[in-house]
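K.L.:
fold the following.
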Amino acid sequence: MNIIVPVQGGVTAPECDREPTAAELDAIDAEMPLISAQVELLDAQIMILDRPVSELDARRIRRALGKVLAARCAVANLSAAAMVPEVGA
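P.N.:
Take a look at the predicted model:
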């Protein structure tokens, strides 16, 4: 049985093996408040999976949802501000 292998390896690394670029890291950093707020909301939702929802749990979920919405708004505003060309100079 003959094994067939390529003579030369790939010239560039596959897309999944490369490190994130500085722009990608900056984008992640800009969205970190949203990611943290979503994790907090998920934690609050997980806590009520196996028990009845108390008033405290409902307030915790509402507060976490408010943080998610505020963070989404902030990220959207940052994205919109990045698209607006600078005036003057």
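
K.L.:
please count neighbours and contacts with C-alpha atoms only from this point.
P.N.:
Will do.

K.L.:
nearest the geometric middle of this protein, what residue?
P.N.:
residue 35 (4.9 Å; Cα atoms, centre = their mean).

K.L.:
any idea which helix or strand carries it?
P.N.:
According to DSSP states H and E, residue 35 maps onto helix 22-47.

K.L.:
would you do the same for the sequence below? I want to compare the two.
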Amino acid sequence: MKHIGALQAVVTADWSDPEPTAAELDAIEYEMPVITAEVELLDAQIATLDRPVSELDARRIRRLRRRVLAARRALTNQAGDRSAVGA
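P.N.:
The predicted structure follows:
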């Protein structure tokens, strides 16, 4: 039986430092408004899984979908501004 293993160190994950880097933490903080909006939308959708969706639930979900889209739009616009400054 042959041993199956990674032949290159690049393929194998490096577990010596499992903490996120400063750049990764900055990226998460930069995307946090989108992440928060998506979590709130998911919470609202989960709340309606075991019961019929009322008009109030439907309005809440529509409002949260618009919030997610607005957060994504703002993030995209900020990314465009960042690239223009760096260019």
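
K.L.:
about what we covered before: the helix holding residue 35 of the first structure vs the second structure, average offset?
P.N.:
Compared with the second structure after the fit, helix 22-47 of the first structure shows a mean deviation of 0.6 Å (mean Cα distance after the TM-score superposition for the first structure).

K.L.:
which helices and strands does that helix pack with?
P.N.:
Counting contacts by 3 or more Cα pairs under 8 Å, 6 or more residues apart in numbering; DSSP states H and E, helix 22-47 of the first structure is packed against helix 55-83.

K.L.:
quick one: the helix it packs on to the second structure mean distance?
P.N.:
Helix 55-83 of the first structure sits 0.7 Å off on average (mean Cα distance after the TM-score superposition for the first structure).

K.L.:
now do residue 25 of the first structure against residue 32 of the first structure, distance only.
P.N.:
Residue 25 of the first structure sits 10 Å away from residue 32 of the first structure, going by Cα to Cα, to the nearest Å.

K.L.:
ok, now residue 56 of the first structure?
P.N.:
Taking Cα to Cα as the measure, residue 56 of the first structure falls 26 Å from residue 32 of the first structure.

K.L.:
neighbour count winner among the two?
P.N.:
Neighbours per residue, other Cα atoms under 10 Å: of residue 56 of the first structure and residue 32, the larger number sits with residue 32, 14 against 9.

K.L.:
from residue 74 of the first structure, how far off is the more buried one?
P.N.:
11 Å.

K.L.:
tell me, what's touching the two both at once?
P.N.:
Shared contacts of residue 32 of the first structure and residue 74 (Cα atoms under 8 Å, 6 or more residues apart in numbering): none.

K.L.:
what sits against residue 37 of the second structure?
P.N.:
Applying Cα under 8 Å, 6+ apart to residue 37 of the second structure gives the contacts 64, 67-68, 71.
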